[in-house]
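3D, please:
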Amino acid sequence: MERGTKYALIFGMVVTLVIGALIGALAGGGVAWYVTQQQIERIAAQPSTPAPIPASMPATTVVPQATDVPLPTPAQVPTPAPAAPATTSPVVEAVQKVSPAVVTVVNTLASGAQGSPLLGDLPFPLPDQPGGSVRRGSGSGVIISPDGYILTNNHVIEGYRSLSVIFYDGSRRDATLVGADPLMDLAVVKVDGPVPGVATLGDSDALQPGETVIAIGSPLGDFRNTVTVGVVSALNRSLGADAPEGLIQTDAAINSGNSGGPLINLRGEVVGINTLVVRGSGLGTAPIEGLGFAVPSSIARRVSEQLIANGKIVYPFLGVRFGTIDAMLALDNDLPVNAGALISAVEPGGPAARAGLRSGDIVTKVDGKTIGPGQSLRALLLEYKPGDTVTLEVLRNGERLSLDVTLGTRPD
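Got it, this is the predicted structure:
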């Protein structure tokens, strides 16, 4: 009896646990179902947004349909930034600055006149000589004043019958000669009326060997405003004979017709007037290249100012012929110095003769300034004017003398 009661109790407890578990499961399931439905309804009520892509998943590109993206209004369309202007080199800027002031100088030669070999030599019929021909030479020049003054070489205008210039734009105008200086191979001509440009004379004394320079001119007369580029090869060059002294040497290409054109620096300033080029052969058989020479702007400024003011330039006169002594000349002639001026002839009755200077004397100084490389006797005398008295230090037969000379006026 007791055993039956015990089994009945156990059975009742098991049934009770099972029924409780079933009721709890049903209750928990109902609650879970209710919560899930609430979440679904809440999500459905909110606007849909794309779910972020986990970092661990590869990104995919979603291309929306055209109807998904509103078209931008004109105000919303971005304006492209303006393109940056192309940069130009200093050479281009300098050429653009000076080119309008560069001209071709045309020299119609007088009958029987011999033009410089550095000019072109082309026949052209003249209106007043139908079927006839004359010789014309061409060089270059540069406008240095808004009044129409043009600087060129003396050899460009030598033997002229008439002069004219051709401007940067190809227009032509008659020109008149203001004055010429054969010693420095410079001349000034003038045109009337407006000019297309004016160049600035720079400071040639500030030039350094190796500095970039630009030559502009009209080689052969046909190639107007041709530009060549080089460097300053050397300064204070002297070529002897009747050539100007203190020249700028450059390897910028210079050809016949370039004479009188400007040599400019990278700031677009005229630092020289191209005057000649060496073409012959040296010690070898190969032709010489890259040996062009220009009159420095420091000399060109002084000469042009005097020519414009007076129509001519007056130089001091010593009345001697001399040779500049260098190491080679000193060695060949067994001279006691390696620099100076060896007097080869003295003009009778001239300033030097009156002061007691003799042939064979060696002048070593002018007013205490030593004659040497880049400082010839002529260059030092050009610092004075007629009527000035200078003291020459002279070496004669091993004896040093001081002679006072009153300079005369150089004959035309």
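
rest of the way, CA atoms for contacts and neighbours
Will do.

Report the contact partners of the closest residue to Val363 other than its chain neighbours.
Distance criterion C-alpha to C-alpha, 6 or more residues apart in numbering; nearest residue to Val363, sequence neighbours excluded, is Val394 at 4.5 Å. With contact set as C-alpha atoms under 8 Å, 6 or more residues apart in numbering, Val394 has these partners: Asp361, Ile362, Val363, Thr364, Lys365, Arg400, Leu401, Ser402, Leu403.

redo that, cut-off 7 Å
With contacts defined as C-alpha atoms under 7 Å, 6 or more residues apart in numbering, Val394 is in contact with Asp361, Ile362, Val363, Thr364, Arg400, Leu401, Ser402.

Gly210 and Asn236, how far apart?
From Gly210 across to Asn236, the span is 14 Å (C-alpha to C-alpha, to the nearest Å).

ugh, wrong one, Gly257
Applying C-alpha to C-alpha, the value for Gly257 to Asn236 is 24 Å.

can you give me the strands in the stretch 201-350 of the chain?
Using DSSP state E, counting those that start in this stretch, the strands of the stretch 201-350 of the chain run over 212-217, 226-237, 247-250, 262-264, 269-277, 292-296, 316-317, 320-325, 340-346.

Sort out which residues of stretch 220-228 are buried, please.
Neighbour counts using 16 or more other C-alpha atoms under 10 Å place Leu220, Gly221, Arg224, Asn225, Val227 of stretch 220-228 among the buried residues.

Tell me the one of those nearest Ala345?
Distance ranking of those against Ala345, using C-alpha to C-alpha, places Leu220 first at 40.2 Å.

Now that closest one: closest residue in space, sequence neighbours ignored.
If you skip the residues right next to it in sequence, Leu220 has Gly257 as its closest partner in space, 4.9 Å away by C-alpha to C-alpha, 6+ apart.

next one: Ala355
Spatial nearest neighbour of Ala355, chain neighbours left out: Val405 (5.5 Å); criterion: C-alpha to C-alpha, 6+ apart.

Which element, helix or strand, includes the one you found?
In this structure, Val405 is located in strand 399-406 according to DSSP states H and E.

and this one, so I can compare the two:
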Amino acid sequence: MDLSPAPASRGPHRHVRRTVATAAAVICALALVGGCSSAVSSAPETTTRAVAPKVDDTNNNDLQNDYETVIKDVLPSVVQIEAGDSLGSGIVYDSKGHVITNAHVVGSETSFEVTVATGEEPLTAKLVSSYPQQDLAVIKLARVPAGLRPAVFGDSSKVAVGQIVLAMGSPLGLSSSVTQGIVSGIGRTVSESAAGGGTGATIGNMVQTSAAINPGNSGGALVNLDSEVIGIPTLAATDPDLGGSAAPGIGFAIPVSMVRTVADQIISQGKVTDSGRAALDITARTVLDDNYQPSGAAVVEVVKGGPADKAGLQKGDIITKLGSMEITTITSLAEALASERPGEKVVVAYVRNGEPETTRVTLGEI
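Reported below is the predicted structural model:
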């Protein structure tokens, strides 16, 4: 199945009426009690009863208590953001009123209405800076309300497949909503669809989760059972075979390590100066073979003095492999670079004038 992720806010879901259809499920339990007695016997009457074995629900109660504790700890740090006609979520980052969210939530807006968990009237906020390359942004509240609670951020290196997680945000405008699931995968590289309201960014090392991520969840919190934010829900996969409908149980969150890296730079310097993202410093486009199938990324322009230029790549070269990854499109090239780090040396395979060549490139930084 071909899955292409789409942002969990904006796009065709930008004008959502805040109504929800709910269905009540009724569960009927049947208790069976059997007894027998003899009307003609002088023997003492006896009664037998079928008794269900006792179930130890201690673990279930412990898990429920864990859920309730996490929600009580973290939900006050999750806010709802209105940016023009877009609706998304955010996380209180510090006690100074900085809130981190997705760049595709803020879009081109610079002022916002933020509803915090204290329940007071929406507060105004201004954009500090947006970093579309990683789909992250920081806004700041004009006034810090009493009781504003910054979230606690976890450690990306401790995130493991199978961990129970909760996704918190404002899906479909339903503020302070919580869904649950597990970490389904780590280290995913995913490209957003710009046409679907995203930034078009290719993001590496994302956390895949089965927790439901719906329009409005973008920018919220993916939380572990230690009440720590481990990621920002950003994308929900869509299935082209189903007309672009959501693929249930497949969502992606930006890892907390990148969230903190970007947020700290924006707050201290007003912009991102060290992206941690590898680059070749070229402009490229997808090329097709004789069967009209994608066959590589053709170099359109090389930045003078950049990594590609220093390695001898030229305009017209067709890149077919970077490191161990086959390159067939400009998107696959972006995904390959997203999995690398600046300063690393990789072998790039390319075709020049119909002849295969290779070169070793020391990667630069976006």
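
TM-score for these two?
In this superposition the chains share a TM-score of 0.66, using TM-score structural alignment, normalised by the length of the second structure; 273 aligned residues with a C-alpha RMSD of 3.2 Å.

before we move on, the earlier item: give me the more crowded residue out of Gly257 and Asn236 of the first structure.
Neighbours around Gly257 of the first structure and Asn236, counted as other C-alpha atoms under 10 Å, are more numerous at Gly257. The numbers are 29 against 15.

what does that one align to in the second structure?
Aligned by TM-score structural alignment, Gly257 of the first structure pairs with Gly216 of the second structure.

got the contact list for that match?
By C-alpha under 7 Å, 6+ apart, the neighbours of Gly216 of the second structure are Ala8, Ser9, Leu87, Gly88, Ser89, Gly169, Ser170, Pro171, Leu172, Gly173.

can you put these in TSV and add distance to Tyr131 of the second structure?
TSV is the format used below for these (distance: C-alpha to C-alpha, whole Å):
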residue	distance to Tyr131 of the second structure
Ala8	17
Ser9	17
Leu87	18
Gly88	16
Ser89	17
Gly169	21
Ser170	22
Pro171	23
Leu172	25
Gly173	25
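
From Thr212 of the first structure, how far off is Ile264 of the first structure?
9 Å.

so what's the residue most central in space within the second structure up against?
Central residue check for the second structure by C-alpha atoms, centre = their mean: the C-alpha nearest the mean position is that of Ala253, 1.9 Å away. Applying C-alpha under 7 Å, 6+ apart, we find Ala253 of the second structure in contact with Met206, Val207, Gln208, Gly231, Ile232, Pro233, Thr234, Leu235.

if we go to 10 Å?
Contacts of Ala253 of the second structure were listed using C-alpha atoms under 10 Å, 6 or more residues apart in numbering, and they are 167, 186, 188, 203, 205-209, 213, 218-222, 230-236.

Name the residues of stretch 74-87 of the second structure that are buried.
For stretch 74-87 of the second structure, using 16+ other C-alpha under 10 Å, the buried residues are 74-84, 86-87.

Now the two most distant members of those residues.
The most widely separated members of those, counting by C-alpha to C-alpha, are Val74 and Gly84 (26.4 Å).

hmm, back to that, out of the strands of the stretch 201-350 of the first structure, which is the most enclosed?
With neighbours defined by mean count of other C-alpha atoms under 10 Å, none of the strands of the stretch 201-350 of the first structure is more surrounded on average than strand 262-264, at a mean of 30.

what's the mean gap between it and the aligned bit of the second structure?
Taken against the second structure, strand 262-264 of the first structure registers an average deviation of 0.4 Å after superposition, with mean C-alpha distance after the TM-score superposition for the first structure.

now for that strand, which elements pack on it?
Using 3 or more C-alpha pairs under 10 Å, 6 or more residues apart in numbering; DSSP states H and E as the contact criterion, the elements in contact with strand 262-264 of the first structure are helix 90-98, strand 129-143, strand 200-201, strand 212-217, strand 226-237, strand 269-277, strand 292-296, helix 297-310.

what about 7 Å?
Contact partners of strand 262-264 of the first structure among helices and strands, from 3 or more C-alpha pairs under 7 Å, 6 or more residues apart in numbering; DSSP states H and E: strand 212-217, strand 269-277.

Residues touching it, excluding its own?
Surrounding strand 262-264 of the first structure, the residues in contact under the criterion C-alpha under 7 Å, 6+ apart are Val142, Val213, Ile214, Ala215, Ile216, Val270, Val271, Gly272, Ile273, Asn274.

can you redo these as a markdown table with distance to Gln39 of the first structure?
Compiled in a markdown table, those are given as follows (distance: C-alpha to C-alpha, whole Å):
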| residue | distance to Gln39 of the first structure |
| --- | --- |
| Val142 | 93 |
| Val213 | 85 |
| Ile214 | 85 |
| Ala215 | 88 |
| Ile216 | 88 |
| Val270 | 89 |
| Val271 | 90 |
| Gly272 | 93 |
| Ile273 | 95 |
| Asn274 | 96 |
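
that older thread, any chance of the strands of the stretch 201-350 of the first structure in a markdown table with distance to Asp205 of the first structure as columns?
Converted to a markdown table, these look like this (distance: least, C-alpha to C-alpha, whole Å):
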| stretch | distance to Asp205 of the first structure |
| --- | --- |
| strand 212-217 | 14 |
| strand 226-237 | 9 |
| strand 247-250 | 10 |
| strand 262-264 | 13 |
| strand 269-277 | 9 |
| strand 292-296 | 8 |
| strand 316-317 | 23 |
| strand 320-325 | 23 |
| strand 340-346 | 23 |
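
who touches Leu177 of the first structure in this structure?
Val188, Val189, Lys190.
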